[in-house]
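[1] Dropping a prediction and its sequence here:
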Amino acid sequence: MKFGFDIDDTLINLREHAFHLYNKKLNKNVELSAFKALNTLEIHEPFGLTAQEGGAMWNSLAEEIYYTTCPAFEGAIETLQQLVKDGHEVFYITARNAEHCERTKDWLIQNQFPVKEGHFFCGMKDKEKIRIIEDLQLDYYFDDKPAVLETLLDVPTKVFAIDNSYNQELKIPRLLSWFDLQEIIADKKPGL
C-alpha cells in the first residue's frame, strides 16, 4: 500500500517545539495549557503578539524551529519504519517553503525517518497537495491542517486527521496515536 504523510504537526511536534522557543526567546513562561487550548494553527496569541509580530517571530526563529531538536510524535518514526519493513511505500508531502526542501529531507533522514528517493514532495501550496495525493494514488494520507484536509473529502484515498486542538471541527477519521496505525490498517485490509 501507499501511505502519504504531512510532516509538521503530523509526524513532528513542530508548533509545541516553536512554543517553547517563543517562551525562551521572549523570556516568558506561558503555560503549555495555553498552547493546548489554541484553536488556531498560529501560536502567537498567548504571548500577546499580533499576527504580524507572530509571523516575524516565526520567521526569525525558522532555523531553530525546523532544524534543531523538534521531537517526532511518539511512535511516528517507528511506525513509518515498520511500514517500510512490511513492504509499504511511504511518501512525504509538505507545504514547507521551497527553500526548506533539501534541508527538511536531510533532517528527516538524520532523524531516522525512512526516506526513499522520489518519495519526498515539498514546496507546494496547501491546496496543491490534492494533486500530488491523487497522482500518487495513495491508499492513506495523514495531515493536521483543516485547509488541506477539507480539500481531500472526495478523494478515494483514506484520509485521517492527526488530532490537534485546531482541527476539532473536522468530521473525518482521526489518528490519536501513531501506535494505532497498524490497527487501522488491519481493520481496513479485508476491504482493500
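    Perfect, I can see it now. Numbering: from 1, shown residues only.

[2] Only C-alpha atoms from now on, for both contacts and neighbour counts.
    Fine.

[3] Counting by contacts, list what the host helix or strand of Arg15 packs against.
    For Arg15, the element it lies in under DSSP states H and E is helix 14-25. Judged by 3 or more CA pairs under 8 Å, 6 or more residues apart in numbering; DSSP states H and E, helix 14-25 is in contact with helix 51-67.

[4] quick one on the thing from earlier: report the buried residues of the helix or strand that the helix holding Arg15 is followed by.
    Note on helix 14-25: by DSSP H and E, the next helix or strand toward the C-terminus is helix 32-36. Within helix 32-36, the residues scored as buried using 16 or more other CA atoms under 10 Å are Phe35.

[5] Packing partners of helix 32-36?
    Helices and strands touching helix 32-36, by 3+ CA pairs under 8 Å, 6+ apart: there are none.

[6] Contacts made by that helix with the rest, please.
    Here helix 32-36 makes contact (CA atoms under 8 Å, 6 or more residues apart in numbering) with 16, 19, 43, 46, 165.

[7] and here's the other structure:
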Amino acid sequence: MIFGIDICNTIADVNEVLMRRLGPNPNPENYHHPKVDRMFFKSELDVFSVAKPIKGSRDFLNSLVKENQIFYITARPLEAKERTITWLMKHKYPCFDRLIFTNDKLSICNDLNVDFMIEDSPFELDRLYGQIKTYVYAQPYNTRYPNRFYYKGGGICFIKYMILLINPNK
C-alpha cells in the first residue's frame, strides 16, 4: 500500500508553536489562527524547525513503513524544504527523501497512486474525500470527518484495521 502523509499538525505540532507565539486560537474549531495570514509561513520558516513531533507519530510511521510505502505530501512553502528534511532526519522519521511540496495534494496522490492519505486540514479533507481513502489525525477543527484517530492508544492498530476492511486479502 502507498500512504501519503501530511506533516503540519499530523506529525509536527505546528499549532503548539503558533499558540506560544501568537496566543491561543480564540476559536479552536476554526482551522486557521486569526493572526496567520498567507505570508506568515514564508516569513516565519523557523516554525517548521521548532515544532515538536506529535507523540507517537514517529513510531507509527516507522511501523507503517515496514509493510507499506510512504510519501510526505505537504502544503508547506518550498522555502521550507531544507528545514523540513532536517526536521524529519533529526526526529528519526523514515523516508525523509520522499518529500513533496504542493498546493494540490489530490493530484499528487493520483500521480503516485496513493491508496491512503493521512491529513488533518479541512480544506484538504474536503478535496480528498471520495477520491482517496483518507484517515484524519484528530484535531478540534476536523471533528465532522470520519476515520479520525490518535497515535496514542493504537493509531497503527486503527490503520491496520481499516486496511483489512478495505482489502481483506492483505
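    Thanks, I have the structure now. No experiment lies behind these values; they were computed from the predicted model shown.

[8] Now the TM-score, please.
    A TM-score of 0.84 describes the superposed chains when it is computed by TM-score structural alignment, normalised by the length of the second structure; 166 aligned residues with a CA RMSD of 2.5 Å.

[9] returning to that earlier point: next, the angle helix 51-67 makes with the helix holding Arg15 of the first structure.
    On the basis of axes from the mean of the first three to the mean of the last three CA atoms, to 10 degrees, helix 14-25 of the first structure is oriented at 110 degrees to helix 51-67.

[10] in helix 14-25 of the first structure, what's buried?
    14-22.

[11] just stretch 139-147 of the first structure next, same as before
    Using 16+ other CA under 10 Å as the test for burial, stretch 139-147 of the first structure gives 139-146.

[12] Identify the residue range in the second structure corresponding to that stretch.
    Mapping stretch 139-147 of the first structure onto the second structure (TM-score structural alignment) gives residues 115-123.

[13] which one among the buried residues of helix 14-25 of the first structure gets closest to Glu78 of the first structure?
    Leu14 (18.2 Å; CA to CA).

[14] What separation is there between the nearest residue to that closest one once chain neighbours are set aside and Ile184 of the first structure?
    Sequence neighbours aside, Asp8 is the residue nearest to Leu14 of the first structure in space, at 5.6 Å (criterion: CA to CA, 6 or more residues apart in numbering). From Asp8 of the first structure across to Ile184 of the first structure, the span is 22 Å (CA to CA, to the nearest Å).

[15] ok, which stretches of the first structure are strands?
    Ranges of strands in the first structure, per DSSP state E, are 2-5, 89-94, 120-122, 140-143, 158-162, 174-175.

[16] follow-up on the earlier one: can you redo the buried residues of stretch 139-147 of the first structure as CSV with distance to Phe73 of the first structure?
    Formatted as CSV, those follow (distance: CA to CA, whole Å):
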residue, distance to Phe73 of the first structure
Asp139, 22
Tyr140, 18
Tyr141, 17
Phe142, 13
Asp143, 13
Asp144, 13
Lys145, 16
Pro146, 19
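
[17] quick one: which of these is nearest Gly75 of the first structure?
    Phe142 (14.5 Å).
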